[in-house]
Each structure stands twice: as structure tokens, then as C-alpha cells.
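Novice: Only the shape, not the letters, is given here:
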């Protein structure tokens, strides 16, 4: 798999991707709060737990037994700002840093923020809907970031991206190849027996939301699929 480093895609409508930077800063700050002040039980209070999200017949939750819980429906927002470990955080923030600025450029600051949160919410909902009896907490920005990846691919498939292949080999390839391969892996993983802690369906939900929302939320005049761009060298 590829590790993205840099894309050759300058901003056209905004001076600086303030919302992307703000989202990264919030995620990093929350992670440091997690490691410094919160235990696993407290973090789970901000996570999506499918059984609790959909089960309206639950008895009042005992703080002494499972810890304080954020209001269930609000966990659809809170879950995307918590991460399991530093690699989980770093991977999501790297993709957001490389690809988020151009999506923000195409949508504008406010609509981009709405877009990001909506992708995360839809990713969390699809994950919970696929396994509504699960009691395993879901945290991470992967659903929202997957939406950003889908939007970037719809907007800029022909842009060249520098990546590390196999984590060590630098390559300059098209976004269509790099991100298309990443998306194919997500689809493949949901078709295989579930192994490990990765919530693949949250990724799929974010991808679906991002691919649709970018079409309607983009600025007037912003083309799709790099229409009008010369063939890359």
C-alpha cells in the first residue's frame, strides 16, 4: 500500500486550508488528552457502540459499571476525533493533510467542514447498521477521511502524487492509481472474513458519502475529474 507524501495540486480559490489545519489540530489535541487524562473506559464513552446507538429499550446506563456516556446520537460526531494509538492518528492525519486542502479549496471552508462531518457521520452509521448488535466501540477519523479521499478522486484523478510504495520506495503516480488502489482495498476487505480491529464498513460509508456530496457541495464552476487539465507528464 502507498503512503502519501505530497500532491502537485496548487490551491485556486482559498489562500490557506484553515479548516483542514483546524481538524488536524483538534484530532492531535484530543489524542494528547486521551493519553494524558483518559482511560479506555472514558474514551469508550465518546465512541459509537452500535448496540447502544440503535437500542432505544436500554435501561439507564450505570456510570459505575461502564463509565459516563456521551449522548448516543452525538457519538456520531465525537467518535471521529478519538484514535486508538499514534499510528492510527498519524495515518488519518497524513491523508487529511495531503488531500484535504484541495477538497476544501473546491468546496469552500464552511461547506468543507459540513462535508467532513457528514462523511464521518455516514461512515459511523453504516458501520453500526451492518452490525447493530455489536458492543465494540468505534473511534477514529477514518470514515471522514475516506470521504475526503473519494472527493479528491472525483475532483482530481489526473493529478500526480508523490507516495512511498511499500513504505520505502518513492514514486510519482496519478491520484487515480494511488487512491483507486486504496479504495479497492477497502472494498476487498469488507468481502473477506473480518480480521482485526479495523472498521472497514465505516471507510466504505465515508467513501460513498464523499463521492456523492462533493458533486453537490463544490463551488460553482469547479470541474469534476480534472476536466480541462492537460495530460500529466
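Specialist: Looks like it arrived, so ask away. Predicted model only: the values in this text are computed from it and were never measured.
Novice: Please make it C-alpha for all contacts and neighbour counts, starting now.
Specialist: Will do.
Novice: For the spatially most central residue of the chain, which non-adjacent residue is spatially closest?
Specialist: When Cα atoms, centre = their mean is applied to the chain, the residue found nearest the centroid is residue 145 (2.1 Å). Sequence neighbours aside, residue 96 is the residue nearest to residue 145 in space, at 6.1 Å (criterion: Cα to Cα, 6 or more residues apart in numbering).
Novice: Following element in sequence after the helix or strand harbouring the one you found, please.
Specialist: Using DSSP states H and E, residue 96 sits within helix 86-107. Sequence order places helix 109-130 as the next helix or strand after helix 86-107, per DSSP H and E.
Novice: Can you spell out which helices and strands pack onto that next one?
Specialist: On a contact count with 3 or more Cα pairs under 8 Å, 6 or more residues apart in numbering; DSSP states H and E, helix 109-130 meets helix 18-37, helix 50-54, helix 75-78, helix 142-155, helix 200-217.
Novice: another one to put next to it:
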């Protein structure tokens, strides 16, 4: 329903969100240069070798000969840097672009990187628990990005951001509306079971992980829910331009 395109939320602790930029660049590089997404179909061999296949991770199945490149458990890290197509990549990167810099700001570079990877691993594990016998590879940054989205909600639910409503209408709305609609869609898809090709439980797992981790991984003194230690809602710095 909502696709975020920009917010007006200043950075307070870091000069540049280097980890966020590196994650964006790495995801695009892997897709274009290694998955060959820029030159046609995504490489099936790469998806099988580096995607997280539940049945392979649990030991119920094995990869065809020649496809095993690394221990199955490590695919819980590599899967989050693969994507199934341009729309899959662009959708994830749009959410990462808007929300990740402020989460990195609240945590610091190193802790944010650890946070992102942990959310991705937990998201993959949630998908495997939900469907341990599946032989379909799990790929995409969605689970890790879901953790970032949850952290942003815990930090800045009242910040207004620009979003496309129904992919067409630009509106400036509170972050809680955008993220709330996103989360409601994930729950609805699980209950309705309309789309078996999307790892909805990975999204939920990453989201819950992010909401919990931000409470302990944020910098000392960084408050939750847009409030400073006095309990007065914080306000964006004057003159902040939107990105």
C-alpha cells in the first residue's frame, strides 16, 4: 500500500551512514555482476549454491553434485545478498535507503552491521522453522530489512515521510502508518496463504528480531518512540532537507 521514498530525519551521531551505503552497493553489485541480473535471467546456479534452502539447512536434502559451495548453515548469511529480480531488489533497497541511515545513526556503524546481519539470520531461521522441508531457495534482503523497519518504528514512529500510496500518489504521512500497513500486509498474507512464493515468516521473524535488538543495541542516551529523556517528543532539526 505504501512505498517509502524519503524522510526528513536528521542524523545526530554519525557524519555519513557508511554501512547503509555499503549494504546498498553490495546488494546491487551482487545482483548485477554476480547474479547476472543486468544481462538476463538470474543465475540458477548462484541461487541454489548461496540461497538458504530449508531442507538442505536441516539436512533433509542435499544439493545436486557441483552446487555445494559452502556449508549449508552459512547460506543463512549469503541468501540475504541475493535477489530474484529487479523488482525484488528495488523494493528492498527502497526501504533500506529510507530507514537504515537513522538506525545506523542510533547504533553506530559496527553495531548496526551486526544488527542487520543478525536480523537476516533470524529471518532465515524463522522461514526454515515455518517450512523445514521446503526445497525452494530463500533469497533476498527482506528479512534483514524488516529488522531495520522495526527498529525505525521503535525509534521514530512519529517522523513524517514521503511515500507512494498504491504506487501512484505521493503523500507525507507518519512512519507508523507506512510501517503499520507493511506489517499488516505480512500478517494478512500468512493468514490468507495466497502467496506461497514469498517468505512471509522471514519478514515477521526479522521484524520481531529488529524490534527486540534495537532496545539493547542503540547508543546510550538514544531514546525510543521519538522521545528524549524528559519525555517530551523530539522534533526534527530546522532546515532539514528531505532525501
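Specialist: The structure has been received and is ready for your questions. It should be emphasised that the depicted structure is a prediction, and the values quoted were computed from it without experimental measurement.
Novice: so which of the helices and strands packed on helix 109-130 of the first structure gets nearest residue 84 of the first structure?
Specialist: Smallest distance to residue 84 of the first structure across these (Cα to Cα): 8.7 Å, for helix 18-37.
Novice: how about that closest one: buried residues?
Specialist: 19-21, 23-24, 27-28, 31, 34 (16 or more other Cα atoms under 10 Å).
Novice: Equivalent analysis for stretch 53-72 of the first structure, please.
Specialist: Per 16+ other Cα under 10 Å, stretch 53-72 of the first structure contains these buried residues: 53-54, 68-70, 72.
Novice: For the residue nearest to residue 131 of the first structure when sequence neighbours are not counted, give its distance to residue 65 of the first structure.
Specialist: For residue 131 of the first structure, ignoring the flanking residues on the chain, the nearest one in space by Cα to Cα, 6+ apart is residue 50 at 7.0 Å. When distance is defined by Cα to Cα, to the nearest Å, residue 50 of the first structure is 18 Å away from residue 65 of the first structure.
Novice: Contact partners for residue 132 of the second structure?
Specialist: Contacts for residue 132 of the second structure (Cα atoms under 8 Å, 6 or more residues apart in numbering) come out as 54-55, 58.
Novice: that's a strand at it, yeah?
Specialist: No - looking at residue 132 of the second structure with DSSP: H, G, I helix; E, B strand; the rest coil, it is coil, so not inside a strand.
Novice: Determine the three-state secondary structure at the residue located most distally from the centre of the second structure.
Specialist: Residue farthest from the centre of the second structure, counting by Cα atoms, centre = their mean, is residue 65 at 31.9 Å. On the three-state scheme (three-state DSSP), residue 65 of the second structure is labelled coil.
Novice: Out of the contacts of residue 132 of the second structure, which is nearest to residue 233 of the second structure?
Specialist: residue 54 (43.7 Å).
Novice: Give me the neighbour count for residue 90 of the first structure.
Specialist: Using other Cα atoms under 10 Å, residue 90 of the first structure is surrounded by 15 other residues.
Novice: mind checking how far it is from residue 25 of the first structure?
Specialist: Counting by Cα to Cα, the gap from residue 90 of the first structure to residue 25 of the first structure is 12 Å.
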